[in-house]
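# sequence below, structure please.
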Amino acid sequence: MTIRSRTSKQSATALLMAIPALAGLLLFILLPFAAALALAFTDLRLGSPLPVKFVGFGQFVQLFNDPDFMRALLNNLLFAAVVVPLQTVLALALALLLNQGLPGTVAFRTLFFMPVVFPMSLVSVIWSLIYAPGPDGMMNAFLEWASFGLWEARDFLRDPLLALPGIMLLSIWQGVEFQMVILLAGLQAIPQSLYEAAALDGAGRWQQLLHITLPQLRNPLIFVMLITTILAFRLFDQVQIMTRGGPDNATTTVIYEMVQSAFARQQVALASAMTVVFFLLVLAVTWLQRRYTHHEREMT
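As a prediction, the model looks like this:
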């Protein structure tokens, strides 16, 4: 068998094995986006007896003049800007702690990973009870104890200043363990010989972290940040269960506005325009992240 025929056979095998993934990408990503893009240029409404008309960019103009959508977009950006770095740093700290080989590490790994197993609906209900108003609420009681009685009981989920930070805290608590496991696997793949050589050269723990651990964890960190960013923009379950976008749109998100437009107000075309804008926004953010990290990799 010649090299060319062997290469062709390997290419055909690889293509055959990639068909299920490509089919899933086509059926569940590309075709729905194409349908949403087509509907976004119409005035389709569920239950309307009027014929569907082509309106061009009318839905997009209406969208960017809608204060509710702009507030939802701002909330999504703020949520991602806070949750992604904090969750990544906390996950890295936990991974470093569990990588020390301390007694009971296996038990702590299991305990830390448990929140990921629970569905977000259940977690949201439990945290709604934690945020219960009044001095009997667990969070209020804890803050009153931690502040030596200076904290005044607040209704977290009905306070415009505390509702979104409360959801951020829940999301970090529920998602940090997934990142921790990925980073822990990356830490365990780093050769110990690098640390031994650095120690012989007189490098301390902090220098080893900066010059060995973080460069070796570059790819896991990039992966973790990309996934966390996408999940942050997909924020919906917590909002739907805990606040329903309130108070005063303090926790509304783009996906929540999509659902409300499509199913509550039956504005399918407007919801499709939101979908297109949301898809392009997430695509742009992830592209910028990859481009920035790739540029840093070339610089180093």
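
# CA only for contacts and neighbour counts going forward, please
Noted.

# from residue 188, how far off is residue 201?
22 Å (Cα to Cα, to the nearest Å).

# these two: which has the busier surroundings?
Legend: neighbour count by other Cα atoms under 10 Å for residue 201 and residue 188, higher for residue 188 (12 against 9).

# contacting residues around that one?
Residue 188 is in contact with residue 99, counting by Cα atoms under 8 Å, 6 or more residues apart in numbering.

# mind checking how far the most centrally placed residue in the chain is from residue 30?
Geometric centre of the chain, nearest residue: residue 231, 2.2 Å, by Cα atoms, centre = their mean. To residue 30, residue 231 is 19 Å away according to Cα to Cα.

# and for residue 293?
27 Å.

# structure for this one too, so we can compare:
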Amino acid sequence: MAAPAVLLLVLFVGVPFASAIGFSLYNVRLGDPRPPSFMGLTQYARILTDPDVSRQFLSALLHNLIFAAVVVPVQTALALALALLVKKSIPGIGVFRSLYFLPVVFPIALVAIIWRLILARGDQGLLNSALAFFSGGTFGAQDWLGSEMTALASVMVLSIWQGCGFQMVILLAALQQVPAELYEAAELDRAGPWQRFIHVTVPGIQTTLVFVALYTMILSLRVFDQIYVLAKSGGGLNEGATRTVMYEAVTAAFDENNIGRASAISVVFFVIVVVLSLVQRRATRDKES
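All right, here's what the predicted structure looks like:
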């Protein structure tokens, strides 16, 4: 019964990952008529010891960690708040659920265009125009995507806006499974709204919360699409302040024509993500028990 799923997993995950390990051991160039030359662990050594390569890799990894450290708790908390809000049985609540989920189905190219218009520099940006209007012209000249201080934060806001609806749907399904008798018992014990939330709601959806946080962390660590689209579509994004590990791997493969280095970066990053996921899972498992 599990054979079709296992076969697809091997074909689309196992084989590509094994190929990446193989490519990382060779000097592979796209379109090069010469056969790939064996390099062993040289690509990995360059990532960890070469000053230029390791500096770029560590800087990209730092951006990934900062991105995940902010997006995971903020997006999870916002998704839980929206799930609690749309859980109420009132007329027209389905419309709000659809609106909150709508950004999830938008293609990343459309999302990038929308936020490029919002965050454009000067009076061309919708956000700057709004700030200038409400502040009487005091604010409104900020280059949100081009500034080193705000470029990564702008990408964080974009990502939270697009992905929050998906986590909201998962948490909403979990909230609807919490027995109503538990809330009735808490009310009989004179528990207030906050006490019911802490002692009934959170324990009732704790497993789902752990899954959502873990899933969001993995997505945050492999963030790439929105940064690449903003950088390559003339959005004025500060690439130096927003480069991530996946961005480094893709640019190494297709801009620098170095498949071996890109594969080595992907393998190293895969190991880092697995380790962080296991650490987070162990910490949350201890809390659950």
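
# overlay them and tell me the TM-score.
Once superposed, chain against chain, the TM-score is 0.92 (TM-score structural alignment, normalised by the length of structure 2); 282 aligned residues with a Cα RMSD of 1.7 Å.

# secondary structure element for the residue nearest to the centre of structure 1?
helix 218-233 (DSSP states H and E).

# so where is that helix in structure 2?
Aligning helix 218-233 of structure 1 against structure 2 (TM-score structural alignment) gives residues 206-221.

# so what touches that stretch?
So stretch 206-221 of structure 2 is in contact with 64-65, 67-68, 71-73, 76, 167, 170-171, 174, 273, 277, 280-281, 284, 288, going by Cα under 8 Å, 6+ apart.

# pull up the aligned stretch in structure 2 for stretch 30-39 of structure 1.
So stretch 30-39 of structure 1 sits over residues 14-23 in structure 2, by TM-score structural alignment.

# cool, and stretch 181-200 of structure 1?
Using TM-score structural alignment, stretch 181-200 of structure 1 pairs with 169-188 in structure 2.

# straight-line length of that stretch, end to end?
30 Å.

# what's the answer for stretch 192-208 of structure 1, then?
11 Å.

# one more: stretch 131-145 of structure 2?
Counting by Cα to Cα, you get 16 Å between the two ends of stretch 131-145 of structure 2.

# with stretch 229-245 of structure 2 instead?
So stretch 229-245 of structure 2: terminal residues 15 Å apart, Cα to Cα.

# what's the answer for stretch 168-183 of structure 2, then?
Span of stretch 168-183 of structure 2 from end to end, Cα to Cα: 21 Å.

# also stretch 18-31 of structure 1?
End-to-end distance of stretch 18-31 of structure 1 (Cα to Cα): 18 Å.

# swap in stretch 119-134 of structure 2?
Stretch 119-134 of structure 2: ends 17 Å apart by Cα to Cα.

# may I see the buried residues of it?
119-122, 125-132 (16 or more other Cα atoms under 10 Å).

# show me the contact partners of it.
By Cα under 8 Å, 6+ apart, stretch 119-134 of structure 2 touches 116-118, 137-145, 154, 235.

# nearest to residue 204 of structure 2 among those residues?
Among the contacts of stretch 119-134 of structure 2, residue 154 lies closest to residue 204 of structure 2 (Cα to Cα), at 33.8 Å.

# give the aligned equivalent of that closest one in structure 1.
In structure 1, residue 154 of structure 2 lands on residue 166 (TM-score structural alignment).

# does that match touch residue 159 like I think?
No: contact criterion Cα atoms under 8 Å: residue 166 of structure 1 and residue 159 do not qualify, at 9.9 Å.

# what strand or helix carries the alignment partner in structure 2 of residue 81 of structure 1?
Using TM-score structural alignment, the partner of residue 81 of structure 1 in structure 2 is residue 69. Residue 69 of structure 2 is part of helix 51-86 when elements are defined by DSSP H and E.

# would you tell me what the next helix or strand after that helix is?
Where DSSP H and E defines the elements, the next helix or strand beyond helix 51-86 of structure 2 is helix 93-105.
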